[in-house]
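J.: Could you work out the structure for the sequence below:
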Amino acid sequence: MEQHLWKHVQSIKSKTPLVHSMTNYVVMNNTANALLATGASPIMAHAKSEVGDMVALANATVINIGTLDEYWCEAMLLAAETAHTLDKPWVLDPVGAGATSFRDDILQELLRFKPTVIKGNASEIMALAQVNQETTKGADSTAKSNEAMDAAINIATKYGSLVCISGATDIITDGSQKIQIANGIPLMTKVTGMGCTASALVGAFIGTVENKTEAVATAMALLGIAGELAAKQSEGPGTLQLHLLDKLYNLSEKEFYGHIKISES
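T.: Now for the predicted structure:
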């Protein structure tokens, strides 16, 4: 798999996929800039009157429930249903799963439309599988990615989705195959919405790359490597954001393969 990943990075730049990102207020600017730096084209549309058309138009849709309200819930369900009906790839980012019953209820409704990819931290994935719901702390995880492995397998098997558990080591599974990516640094957790940025990049890659497992692996490795390299020029989380965008834009093949830490089982 590893030898194909740089080709996928280049395919984003050549194909400029349109990513319909129904994401939260906190991260819209961050994720839009990350998509642009990577080579994709972002659009953020939440109006019920147009989300169906946007899903049909876009190469992929990302639904991130970070800042929910009743109107957005209706729009997100309409987008998910349209994506499922049209067989268009879409990503579910279950931000804060397990924190409130309102949040959990909308997630269960969204899952009916079988996301192509579900990407969340360990606590969120465990909450989605309705196990150990004491591990959610807002949008942060209090569990390690490997602790959510059984939950991820259950979700992948039940919904036919790829599940990506983000953490110090990212884990991607379809219920049988397991890929681990150990790129990234702790400083990245001090920049708000870094996980949301990862989900947006996953959207770009699944909208372009036929092999969805490779697509998710490429997105997660790319962000982690860019973060590692950006940190070498950064004095803290503020400058990390700036250098991360630059590195997503100008990362070289040599840098990519010189830093990637990926394993399969």
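J.: C-alpha from now on. contacts and neighbour counts both.
T.: Noted.
J.: Measure how far stretch 123-142 is from the centre of its chain, please.
T.: Centroid displacement of stretch 123-142 relative to its chain, using C-alpha atoms, centre = their mean, to the nearest Å, is 17 Å.
J.: what's the span of that stretch, first residue to last?
T.: Using C-alpha to C-alpha, to the nearest Å, one end of stretch 123-142 lies 6 Å from the other.
J.: Now do the helices in the stretch 51-200 of the chain.
T.: Counting by DSSP state H, counting those that start in this stretch, the stretch 51-200 of the chain has helices at residues 70-86, 101-111, 122-128, 149-159, 194-206.
J.: Any idea which of the ones you listed gets closest to Ser21?
T.: Comparing the helices of the stretch 51-200 of the chain by their distance to Ser21 (C-alpha to C-alpha), the top pick is helix 194-206, with 7.0 Å.
J.: Can you tell me which helices and strands the closest one packs against?
T.: helix 5-15, strand 18-22, helix 28-38, strand 60-64, strand 90-93, helix 212-231 (3 or more C-alpha pairs under 8 Å, 6 or more residues apart in numbering; DSSP states H and E).
J.: how about TSV for these, with mean neighbour count and distance to Ile153 added?
T.: Converted to TSV, the helices and strands packed on helix 194-206 look like this (neighbours: other C-alpha atoms under 10 Å; distance: least, C-alpha to C-alpha, whole Å):
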stretch	mean neighbour count	distance to Ile153
helix 5-15	17	24
strand 18-22	27	26
helix 28-38	20	28
strand 60-64	28	21
strand 90-93	28	16
helix 212-231	24	14
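J.: give the contact list for Met28.
T.: Listed by C-alpha atoms under 8 Å, 6 or more residues apart in numbering, the contact partners of Met28 are Met44.
J.: measure it to Asn64 for me?
T.: From Met28 across to Asn64, the span is 10 Å (C-alpha to C-alpha).
J.: Buried residues of stretch 99-110, list them for me.
T.: Neighbour-count burial for stretch 99-110, with 16 or more other C-alpha atoms under 10 Å as criterion, is recorded at Ala99, Arg103, Asp104, Ile106, Leu107, Leu110.
J.: Distance to Ala32 for the residues you listed - can I get that in CSV?
T.: Formatted as CSV, the buried residues of stretch 99-110 follow (distance: C-alpha to C-alpha, whole Å):
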residue, distance to Ala32
Ala99, 26
Arg103, 24
Asp104, 26
Ile106, 25
Leu107, 24
Leu110, 23
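J.: another one to check against the first:
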Amino acid sequence: MTASPTLDLALRLNRVRANSPLILNITNHVSMNVMANVLLAIGASPAMAHAKQEVAEFAAMAGALTINIGTLSPRWVDAMEIAARAALGAQTPWVLDPVAVGATSYRQEVGAQLLRLSPSVIRGNASEILSLAKLSDQASSLHQQHSRGHGVDSTTTSHSAQEAAILLARYSGAVVAVTGESDLVTDGQKIARIDGGHALMPKVTALGCSLTGVVGAWIAQADTESTDDIFLATTAALASYAVAGELAGRIAQGPGSFSVAFLDTLYALDSNTLTQHARLEITDAR
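T.: I've put the predicted structure just below:
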């Protein structure tokens, strides 16, 4: 597959590097350090905050907000909702990462609550997207035909979640990104398919969560009034991550060396390398 001529990957990478957008991340305990380092490596400015007394102010000043439900608690859920509402009020784009949303009734409840707060992008693995789609009243017809996710690792492929992703995008108004061995992004009208990455990526804790922050950095530079531009920005973010993963995997000996190589590759990623190695296509949704 080749890069779509309608998507200027280099331009979007350079925008992030030039502007260093502030990204507020309400994320889980496991991923904070890794996610912050990934965002710094690609040129963004991470803020890791979750106190409900300050998240509204942060969300209003940030270029984007990301919310990850990996390690839930009632106080954190309150902060998530406050931040999402503040982001909407300030027209700050925000990304929902519904980690293991199908695993427990509490996660399903929180996932449904956050879905109603109009995320700009929903990024998850196939099982998470399938589970979140079931929580949408309008997409409830999916509940008989798809599997339930039990944890943070996907039990299904991004291809099998394609129908759910398209419907979820149409009903929620969000761009939906399904990540796995290959990735797909849809706004309900178009689908981008991205190849790349490396088999070692799932072996390093929090690289998936960190991708959510990278999506936040890319959409911080997008036209927030244009779903099409959010779609293209999300696609560019995933393509950049996939290229970095593929190149890092060529020199890594295992998960430990891959973690270091991945950060270094993200930091060194330039527009020429990105456009040369990116493998993606954009087609109409069927």
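J.: which stretch among the helices and strands packed on helix 194-206 of the first structure comes nearest Ala122 of the first structure?
T.: For Ala122 of the first structure, the closest of these is strand 90-93, at 12.1 Å, according to C-alpha to C-alpha.
J.: Which neighbouring elements make contact with the closest one?
T.: Packed against strand 90-93 of the first structure by the contact rule (3+ C-alpha pairs under 8 Å, 6+ apart) you find strand 60-64, strand 117-121, helix 194-206.
J.: how much does the second one stray from the second structure?
T.: Mean deviation of strand 117-121 of the first structure from its aligned counterpart in the second structure after superposition (mean C-alpha distance after the TM-score superposition for the first structure): 0.3 Å.
J.: closest to Phe256 of the first structure out of the helices of the stretch 51-200 of the first structure?
T.: Closest among the helices of the stretch 51-200 of the first structure, once you apply C-alpha to C-alpha, is helix 194-206, at 15.9 Å.
J.: Onto which residues of the second structure does that closest one map?
T.: On the second structure, the counterpart of helix 194-206 of the first structure by TM-score structural alignment is residues 207-219.
J.: ok, back up a step: now render the helices and strands packed on strand 90-93 of the first structure as a markdown table, adding distance to Asn24 of the first structure.
T.: Converted to a markdown table, these look like this (distance: least, C-alpha to C-alpha, whole Å):
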| stretch | distance to Asn24 of the first structure |
| --- | --- |
| strand 60-64 | 6 |
| strand 117-121 | 15 |
| helix 194-206 | 9 |
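J.: Compare these and give me the one nearest Lys15 of the first structure.
T.: Taking those one by one with C-alpha to C-alpha, helix 194-206 is closest: 10.1 Å.
J.: tell me the angle the closest one makes with helix 28-38.
T.: 40 degrees (axes from the mean of the first three to the mean of the last three C-alpha atoms, to 10 degrees).
J.: Onto which residues of the second structure does stretch 16-24 of the first structure map?
T.: Using TM-score structural alignment, stretch 16-24 of the first structure corresponds to residues 20-28 of the second structure.
J.: Stretch 67-74 of the first structure too?
T.: Stretch 67-74 of the first structure lines up with residues 71-78 of the second structure when matched by TM-score structural alignment.
J.: do the same with stretch 111-124 of the first structure
T.: The aligned range for stretch 111-124 of the first structure is 115-128, by TM-score structural alignment.
J.: Give me the contact list for that stretch.
T.: Contact with stretch 115-128 of the second structure is made by 81, 84-85, 88, 93-102, 129, 136, 147-149, 153-158, 160-161, 172-180, 212, 230, 234, as judged by C-alpha under 8 Å, 6+ apart.
J.: What is the equivalent residue in the first structure for Val178 of the second structure?
T.: In the first structure, Val178 of the second structure lines up with Ile165, judged by TM-score structural alignment.
J.: How about Asn272 of the second structure?
T.: Aligned partner of Asn272 of the second structure by TM-score structural alignment: Lys254.
J.: any idea how far that match lies from Ile260 of the first structure?
T.: Lys254 of the first structure sits 10 Å away from Ile260 of the first structure, going by C-alpha to C-alpha.
J.: Which of these two has more residues huddled nearby?
T.: For Lys254 of the first structure versus Ile260, neighbours defined as other C-alpha atoms under 10 Å are more numerous around Ile260 (18 against 9).
J.: wait, that one sits on Ala221?
T.: Yes. Here Ile260 of the first structure reaches Ala221: they are 6.6 Å apart, a contact under C-alpha atoms under 8 Å.
J.: Any idea how many residues pack against Gln145 of the second structure?
T.: So Gln145 of the second structure, with other C-alpha under 10 Å, has 9 neighbours.
J.: any idea how far it lies from Leu11 of the second structure?
T.: Gln145 of the second structure sits 40 Å away from Leu11 of the second structure, going by C-alpha to C-alpha.
J.: repeat for Val34 of the second structure
T.: Note on Val34 of the second structure: its distance to Leu11 of the second structure, by C-alpha to C-alpha, is 26 Å.
J.: Check the alignment and tell me where Glu50 of the first structure lands in the second structure.
T.: So, by TM-score structural alignment, Glu50 of the first structure is matched to Glu54.
J.: Likewise for Gly138 of the first structure?
T.: Residue pairing (TM-score structural alignment): Gly138 of the first structure is matched to Gly151 of the second structure.
J.: What is the aligned counterpart of Ser259 of the second structure in the first structure?
T.: The alignment partner of Ser259 of the second structure in the first structure, by TM-score structural alignment, is Gln241.
J.: so is its match in a helix, a strand, or just coil?
T.: What DSSP: H, G, I helix; E, B strand; the rest coil gives for Gln241 of the first structure is helix.
J.: before we move on, what about the one 3 residues further on?
T.: When states are read from three-state DSSP, the local structure at Leu244 of the first structure comes out as helix.
J.: contacting residues around the closest residue in space to Leu77 of the first structure that isn't next to it in sequence?
T.: Once flanking residues are discounted, Leu77 of the first structure sits nearest to Leu110: 6.1 Å by C-alpha to C-alpha, 6 or more residues apart in numbering. Contact partners of Leu110 of the first structure, counting by C-alpha under 8 Å, 6+ apart, are Met76, Leu77, Ala80.
J.: any idea how far Leu110 of the first structure lies from Gly175 of the first structure?
T.: With distances taken as C-alpha to C-alpha, Leu110 of the first structure is found 20 Å from Gly175 of the first structure.
J.: and the residue of the first structure most remote from its centre, what element?
T.: Centroid-distance maximum for the first structure: Glu235 at 26.3 Å, with C-alpha atoms, centre = their mean. Under DSSP states H and E, no helix or strand contains Glu235 of the first structure.
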